[in-house]
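Enquirer: below: sequence and its predicted model.
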Amino acid sequence: MNPILLLDYAGVAVFAATGALAASRKQLDIIGFLFLASATGIGGGTVRDLILGAPVFWVQNPAYVLVCAGIAVLVFFSAHLVEYRYKLLLWLDAIGLSAYAAMGAAKGLAATGSPTVAIVTGMLTATFGGILRDLLAGEPSVLLRPEIYVTAAMTGAAIFTLADLAGLPVFASALLAFAMAFFVRGGALRYGWTFPAYKSRPGRSPDEMP
């Protein structure tokens, strides 16, 4: 199987699992599991394709939706076996982010030939599904967690783009990008890596406005 296609399916499946886990934490019914799994699994890729003006990937190939549905059903019947579901959600999200950063960059580069666009589409593909999942499920947004998140996606997308431009085979570029993105995000989860936060005076509340 083409490595980019493999990353595509892997990213969809893993992100769908995080959506289903979020549904389990909210004790939703099977329809809620199917909805959150699908929205999370295909959300980032949908935004990417719309921005690139490309055919939406799951419309062209409905197998992606079936993957989301299958994962949702699997998690519906097995989530109770996992004690710390939010921790698992974060680590699965890190895997999905890493896969989608490489795959999103590959699609952006193939569609436009622009390294800048490739990095942006890699970042969007890798992060939007998780952001959408947290918004729909009412979970604390991964985007607003203190440890590094978007930077991990940017790292993976940039590594893939640079490796591809350097002439590395697609599989090697994708594997290197996945490994580096997961190293950054995994390190952030394990060791709490962060950037310095904004420390200046906070903005005024509406009641304080003159």
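Expert: That came through fine. On a predicted model such as this, the values are computed, not experimentally measured, just so you know.
Enquirer: rest of the way, CA atoms for contacts and neighbours
Expert: Fine.
Enquirer: for this structure, which helix is longest?
Expert: The longest helix of the chain (DSSP state H) is helix 85-112.
Enquirer: for that one, buried residues please.
Expert: 85-86, 89-109 (16 or more other Cα atoms under 10 Å).
Enquirer: please apply the same query to stretch 43-56.
Expert: Neighbour-count burial for stretch 43-56, with 16+ other Cα under 10 Å as criterion, is recorded at G43, G44, G45, T46, V47, R48, D49, L52, V56.
Enquirer: quick revisit: packing partners of the longest helix of the chain?
Expert: helix 3-25, helix 30-52, helix 115-137, helix 150-165, helix 170-191 (3 or more Cα pairs under 8 Å, 6 or more residues apart in numbering; DSSP states H and E).
Enquirer: thinking again about what came up before, just flag the most distant two among the buried residues of stretch 43-56.
Expert: Across those, the longest distance by Cα to Cα is 14.5 Å; it joins G43 and L52.
Enquirer: okay, one more to line up with it:
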Amino acid sequence: MTFRGERRTHVVLHVLYLIGVGAFAVSGVLAAHKANLDPFGAIVLGFLAGLGGGTTRDLLLDRHPLYWLHDWVLLTVILGSAVVTIGYLRFRMVPRRTLLTVDALGLAVVTVIGAQTAVAAQVNPLAVVILATITGVTGELIRDVLAGELPPLLLREEIYATCAATGAVVYLLLDTLGAPRTASTVTAAVLVFGLRMLAIRFGVHLPKSGRRAP
């Protein structure tokens, strides 16, 4: 790959990541609105939802400095997404389905970028899947706990973390087969988003871990 091709790929992947993190920030504000938090609390929740997964991943990989500390564009996108969403909510209500759709978009993009980061760190394949899933779901876990959504979405029987893990496996397979990085990222992200939206549309659930207590 030429230098220009590598630079173009890097730009595309960064734009995708900004979209995913921005979507998580929006989902954080929507969750804060549902929990009747004030605007400052909504912005905090937006940042935690957007940065929680990637920060946890980088800490596990012992990557320093953390990826967002010097990325003013990323922080601006999160803040801007949060503020615009807060302003919008002053005039209109957002349906729950919109929250789930935005959340699915963030899950798809952030999970696959997490898989890419783990592959670049040369960890073993199982660790790639685990780190990618952690990247995808940790922000939502923090968001739901702070917004009082208990138990959190990903700890219920809904197909959520399963979508993230599936996307990570597909990205890893495509990367192993030598597919271009951008194509692998987009393909896996579309798969995660599609699986999550199908689960929402048709109400697909995983079986519970055991019999319900009487």
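Expert: Received it, and whenever you're ready, just let me know what you need. The structure presented is a predicted model; accordingly, all values stated were derived computationally and were not measured.
Enquirer: can you pull the TM-score for these?
Expert: After superposition, the two chains reach a TM-score of 0.89 (TM-score structural alignment, normalised by the length of the first structure), with 203 aligned residues with a Cα RMSD of 1.8 Å.
Enquirer: which residues touch whichever residue in the first structure pairs up with I142 of the second structure?
Expert: In the first structure, the residue paired with I142 of the second structure is L132, using TM-score structural alignment. By Cα atoms under 8 Å, 6 or more residues apart in numbering, the residues touching L132 of the first structure are A39, T40, G43.
Enquirer: to which residue of the first structure is L172 of the second structure aligned?
Expert: For L172 of the second structure, the residue aligned by TM-score structural alignment is T161.
Enquirer: hang on, I meant G54 of the second structure
Expert: Mapped onto the first structure by TM-score structural alignment, G54 of the second structure lines up with G45.
Enquirer: now T98 of the second structure
Expert: Using TM-score structural alignment, T98 of the second structure lines up with L88 in the first structure.
Enquirer: equivalent analysis for F202 of the second structure, please.
Expert: In the first structure, F202 of the second structure lands on Y191 (TM-score structural alignment).
Enquirer: and its match, how far is that from S78 of the first structure?
Expert: From Y191 of the first structure across to S78 of the first structure, the span is 29 Å (Cα to Cα, to the nearest Å).
Enquirer: contacting residues for the residue mapped onto D29 of the first structure from the second structure?
Expert: Taking TM-score structural alignment, D29 of the first structure has D38 as its aligned residue in the second structure. The contact partners of D38 of the second structure, taken as Cα under 8 Å, 6+ apart, are A32.
Enquirer: circling back: got the buried residues of stretch 43-56 of the first structure as JSON lines, with distance to G113 of the first structure columns?
Expert: Converted to JSON lines, the buried residues of stretch 43-56 of the first structure look like this (distance: Cα to Cα, whole Å):
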{"residue": "G43", "distance to G113 of the first structure": "23"}
{"residue": "G44", "distance to G113 of the first structure": "20"}
{"residue": "G45", "distance to G113 of the first structure": "18"}
{"residue": "T46", "distance to G113 of the first structure": "20"}
{"residue": "V47", "distance to G113 of the first structure": "19"}
{"residue": "R48", "distance to G113 of the first structure": "15"}
{"residue": "D49", "distance to G113 of the first structure": "15"}
{"residue": "L52", "distance to G113 of the first structure": "12"}
{"residue": "V56", "distance to G113 of the first structure": "19"}
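Enquirer: just the closest of the residues you listed to T121 of the first structure, please.
Expert: R48 (5.9 Å).
Enquirer: pull the contacting residues for the closest one.
Expert: R48 of the first structure is in contact with G104, T121, L124, T125, counting by Cα under 8 Å, 6+ apart.
Enquirer: and L21 of the first structure, by the same measure?
Expert: So L21 of the first structure contacts V75, A79, R85, Y86, L89 (Cα under 8 Å, 6+ apart).
Enquirer: can you check L52 of the first structure too?
Expert: Going by Cα under 8 Å, 6+ apart, L52 of the first structure touches G108, A111.
Enquirer: now swap in W68 of the second structure and tell me
Expert: Counting by Cα under 8 Å, 6+ apart, W68 of the second structure touches L51, L74, L75.
Enquirer: most surrounded residue in those?
Expert: Greatest neighbour count in the contacts of W68 of the second structure, by other Cα atoms under 10 Å, goes to L51: 24 neighbours.
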